[in-house]
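K.L.:
Based on what follows, work out the 3D shape:
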Amino acid sequence: MTTEVTVPTLGESVTEATVGEWLKQPGDAVAADEPIASLETDKVAVEVPSPVAGVIGEFTVELGETVEVGAVIAKIEEGATVAATGEEPARAKQMREEGNEKREDDGGSASSGDGSVSMSPAVRRVVLEHGLDPTTIKGTGKDGRLTKEDVLAAAKNKGAGPADASKPAPAAASVPAAAKGERREERVKMTRMRQTIAKRLKAAQDNAALLTTFNDCDMTAVIEARNAYKDVFAKKHGIKLGFMSFFAKAASLALKDVPAVNAYIDGDEIVYHDYVDMSVAVSAPNGLVVPVVRSVDAMSFAEIELAIADYGKRAKEGTLTMEDMQGGTFTISNGGVFGSLMSTPIINPPQSAVLGLHRIEERPVAVNGEVVIRPMMYLALSYDHRIIDGREAVTALKIMKEAIEDPMRMLIDL
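P.N.:
Below is the predicted model of the structure:
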């Protein structure tokens, strides 16, 4: 009996997606509810589970093809599972052999019992670029799948030790190097998520009156507090005490005192919030995503750190949901983790402001008439000038600065 696999409901107002990765191949056995494909939507990757146990028969759409909700993407031969003895039904064996031949033609590999590795097109490209053997790389993605970060980390460590002469070099390594002076180009279709990011950022520039105000803050007090309590904090809460929780609490204070920074424009009305749902930009294999930590103003430092860590882990695994991304009244983006000294972040519509954090750098500053060396960070607050006046933006950023330089303010709500 053949069962069709259809595109599931993708979320509110989302009607289509792009086939980003096949997690199984024709001839592979699947269990009921086991993911067989990953679809890229405007915001997140959505896995499509198998409705029944059986063997993958055929795919009815191509990798990279746009599909609508309810469309048939694959067919499963129900009940044609691989026996516990390891023997396969004749039809399943035939489909597996056909799938293997197709994978060889495509130059890719898939996760199966033959020791091959499941890779998305982006990951496969990085593997080939660095001449790595994917079977020697430990995957940290869902179900052990390789991520781009896994491959880049392996490439960075490549050559750290003597080569193992007993292992054959990967095929990609034998590709002759480009001749000196030769120039190459590669044309790669943008993922649906990257297309959406591009459209939203351009729309923000076109529709909002963007302006950025800067300040710098002395990180001495926060660093001292973190160093004094990080061990007992981690022991009690099971999570490291980072800087993001301090900035989330500091921003919450500022947004309560300056409500316009936590509001947005809806037609000819301004919508104010008496809560803070904070979007936190985190890096995912397919681009930057901004899951929402809800009611962050009512959360403890530990709850904030746990929520952000969970989002970071799920972003890397590709398991964030549409609900995780929806809403948000204010955004924090930490470019400092990548070494940025200063930037002008773009707001995340329909929000009206975003706080940009940057790297901590020791610099000489004047304190009480003396020049001292302090760990300093530049803060950038980009905002929509249609709703937020310069005075309000500067005041909000100043409140954040003061809270970071004197963390006691966050405990006594000043």
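K.L.:
Could you use CA atoms for every contact and neighbour count after this?
P.N.:
OK.
K.L.:
how about the residue most central in space within the chain, what does it touch?
P.N.:
Closest residue to the average C-alpha location of the chain: Ala284 at 2.2 Å, with C-alpha atoms, centre = their mean. Contacts were defined as C-alpha atoms under 8 Å, 6 or more residues apart in numbering; by that measure Ala284 touches 315-316, 318.
K.L.:
now the other sequence, so there's something to compare against:
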Amino acid sequence: MPEQPVIMPKLGAYTEDVLLSEWLVAEGAEVAAGDVVFALETDKTTAEVEAESGGWLHRIVEAGEKVAIGARVGVIVSTRAEYETLLAGADDGNPFLGYIGGGGGAAVRGAVASQPATGAPGAAPPRAVAGPLVSPRARRLLVDAGFSLEDAEAIAGSGPGGRIVDRDVAAWIETHASSPAPAPADGLSVSSRIPLRGRRGTIAQRMVSSLQTAAQLTSVLEIDVAPLVELRRQLNDAGAEPRVGVTSIVAKLAAAALREHPLLNSRVTGDEIEVLGEVNIAVAVDTPDGVVAPVLHRADTLTLEQINARISELAARTRAGTLTRDDVADGTFTLSNGGVYPVDITTAILNPPQSALLWIGRIRDRPVVVEGAVAVRPVLQACLTYDHRAVDGGPAAAFLATLESLVTALPDLPA
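P.N.:
Sure thing, here's the model as predicted:
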């Protein structure tokens, strides 16, 4: 079998470098096709990458490095002899085979030489283990608390196979909290420091880049959502499982509105506006590590029941940290429901390279005029942020007007 490269995969529309957060197998370890070999991290998710073939792994990129999409981070060869030859080539000046970080093939051979000898000729060597296995969430928690990954050696893992998970790190941190940092020169006390790195650092970079790149503005429309509230009540009283949420109904209506207003389902690339054929709605989910936006693919083709079930599933897997690459890939429009907080209006920042994002506020009773009389009705503020390079104010307002008309038409749902 020829050398099989281990590639940093593409995650949807992401174009920037991706963090190789953790190698999950050791240098020189034997892996089988389908074994998880490394974890990656973007601002929206973490994911684990599997080997596409079996053999012996040579790691090219160290954990903690950012890597271009499509770049080789390792290579798998089919036999131990090929692996030894691969290492020998590293010392012959081949930059691809060299072990990143210094030492070249000699450093790797030193590690291999320290492994126990195999038994009978032809017997498979034991799989190598590179210190404790630490889940990506546990790794971030440890680093964000100001500790190094070397400190994981002192933590007992309670996960499968002794893997260290976030609850193990949290318990360990409670008994190993560092002393308060000295006061800064201005005399103000600092109660804690949160490193701006990992997912939070990536979010910061992407949001600043989004504001600097796109011509963003927000239009707001107050919508009487009495028909939506009534539909949700009827469905849940009838035993809907999982229970239907406001987000699911709005996602269904927004998908239909995007079919009528395709410029809102576009992206700007260089000197072109690309109007996208698929309506893939990314739904923002809050997690302790930041907002993640798993995607409802082809949302305009799904029923309300399918959308509701899918959102419930994706939200649960987001909070459990088990999303896959496909779950966060290829979003074309973002929906964020801020209604769980007592907030009415916000000016959300676009999720690049998307051209539009719909943020909805809380539902609250307000006096409104209905057929010439004042009545108390449940309303929410629909806040549409859009990229003025692709979308003018008129089409943005028309999208919101369509959304309002679809709400008014409930319980009749768009096809």
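K.L.:
related to what we said a few turns ago, strands - which of the contacts of Ala284 of the first structure land there?
P.N.:
Among the contacts of Ala284 of the first structure, none falls in strands (DSSP state E).
K.L.:
Could you find the closest non-adjacent residue to the equivalent of Gly361 of the second structure over in the first structure?
P.N.:
For Gly361 of the second structure, the aligned position in the first structure is His358, judged by TM-score structural alignment. Leaving aside its sequence neighbours, His358 of the first structure sits nearest to Gly336 (C-alpha to C-alpha, 6 or more residues apart in numbering; 3.6 Å).
K.L.:
Please report how far the one you found lies from Met219 of the first structure.
P.N.:
Distance of Gly336 of the first structure to Met219 of the first structure, computed by C-alpha to C-alpha, to the nearest Å: 13 Å.
K.L.:
Confirm Arg184 of the first structure sits in a strand?
P.N.:
No: Arg184 of the first structure is assigned coil when assessed by DSSP: H, G, I helix; E, B strand; the rest coil, not a strand.
K.L.:
still on that earlier bit, neighbour count for Gly336 and Met219 of the first structure, which is higher?
P.N.:
Between Gly336 of the first structure and Met219, Met219 has the larger neighbour count (other C-alpha atoms under 10 Å), namely 20 against 17.
K.L.:
counterpart of that one in the second structure?
P.N.:
Correspondence of Met219 of the first structure to the second structure, assessed by TM-score structural alignment: Val225.
K.L.:
Within the helices and strands, which one has Lys198 of the first structure?
P.N.:
One thing to correct before we go on: residue 198 of the first structure is Ala, not Lys. Element membership for Ala198 of the first structure (DSSP states H and E) is helix 192-207.
K.L.:
From the chain's centroid, how far away is that helix?
P.N.:
In terms of C-alpha atoms, centre = their mean, to the nearest Å, the centre of helix 192-207 of the first structure is set 17 Å apart from its chain centre.
K.L.:
Next, the mean deviation of the helix or strand just after it compared to the second structure.
P.N.:
The helix or strand immediately downstream of helix 192-207 of the first structure is strand 210-218, counting by DSSP H and E. Its matched residues in the second structure lie on average 1.4 Å from strand 210-218 of the first structure after superposition (mean C-alpha distance after the TM-score superposition for the first structure).
K.L.:
tell me which residues of whichever helix or strand comes after strand 210-218 of the first structure are tucked away?
P.N.:
Elements were assigned by DSSP H and E; along the chain past strand 210-218 of the first structure, the next helix or strand is helix 220-237. Using 16 or more other C-alpha atoms under 10 Å as the test for burial, helix 220-237 of the first structure gives 221-222, 226, 230, 233.
K.L.:
Check which helices and strands helix 220-237 of the first structure is in contact with.
P.N.:
When contacts are defined as 3 or more C-alpha pairs under 8 Å, 6 or more residues apart in numbering; DSSP states H and E, helix 220-237 of the first structure sits against helix 390-405.
K.L.:
So which residues make contact with the helix it packs on?
P.N.:
Helix 390-405 of the first structure is contacted by residues 213-222, 246-247, 250-251, 253-255, 257-258, 260-261, 379, 381, 383, 409-410 when judged by C-alpha under 8 Å, 6+ apart.
K.L.:
before we move on, back to that, quick one: residues contacting the match of Met219 of the first structure.
P.N.:
By C-alpha under 8 Å, 6+ apart, the contact set of Val225 of the second structure is 363, 377-380, 407-408.
K.L.:
out of these, which one sits closest to Val190 of the second structure?
P.N.:
Of all these, Val190 of the second structure sits closest to Ile363, with 37.6 Å by C-alpha to C-alpha.
K.L.:
Quick one: residues contacting the closest one.
P.N.:
Ile363 of the second structure makes contact with 225, 339, 378-380, according to C-alpha under 8 Å, 6+ apart.
K.L.:
likewise Gly146 of the second structure?
P.N.:
So Gly146 of the second structure contacts Pro195 (C-alpha under 8 Å, 6+ apart).
K.L.:
Please determine how far it is located from Ala177 of the second structure.
P.N.:
9 Å.
K.L.:
cool, and His297 of the second structure?
P.N.:
According to C-alpha to C-alpha, His297 of the second structure stands 43 Å off from Ala177 of the second structure.
K.L.:
Who has more neighbours out of these two?
P.N.:
Legend: neighbour count by other C-alpha under 10 Å for His297 of the second structure and Ala177, higher for His297 (22 against 11).
K.L.:
Could you find the counterpart of the more buried one in the first structure?
P.N.:
In the first structure, His297 of the second structure lines up with Arg294, judged by TM-score structural alignment.
K.L.:
mind listing what the nearest residue to its match once chain neighbours are set aside touches?
P.N.:
Residue nearest to Arg294 of the first structure in three dimensions, not counting chain neighbours: Asp277, with 4.2 Å by C-alpha to C-alpha, 6+ apart. By C-alpha under 8 Å, 6+ apart, the residues touching Asp277 of the first structure are 292-296, 327-330.
K.L.:
Can you flag the buried ones in these?
P.N.:
292-294, 296, 327-330.
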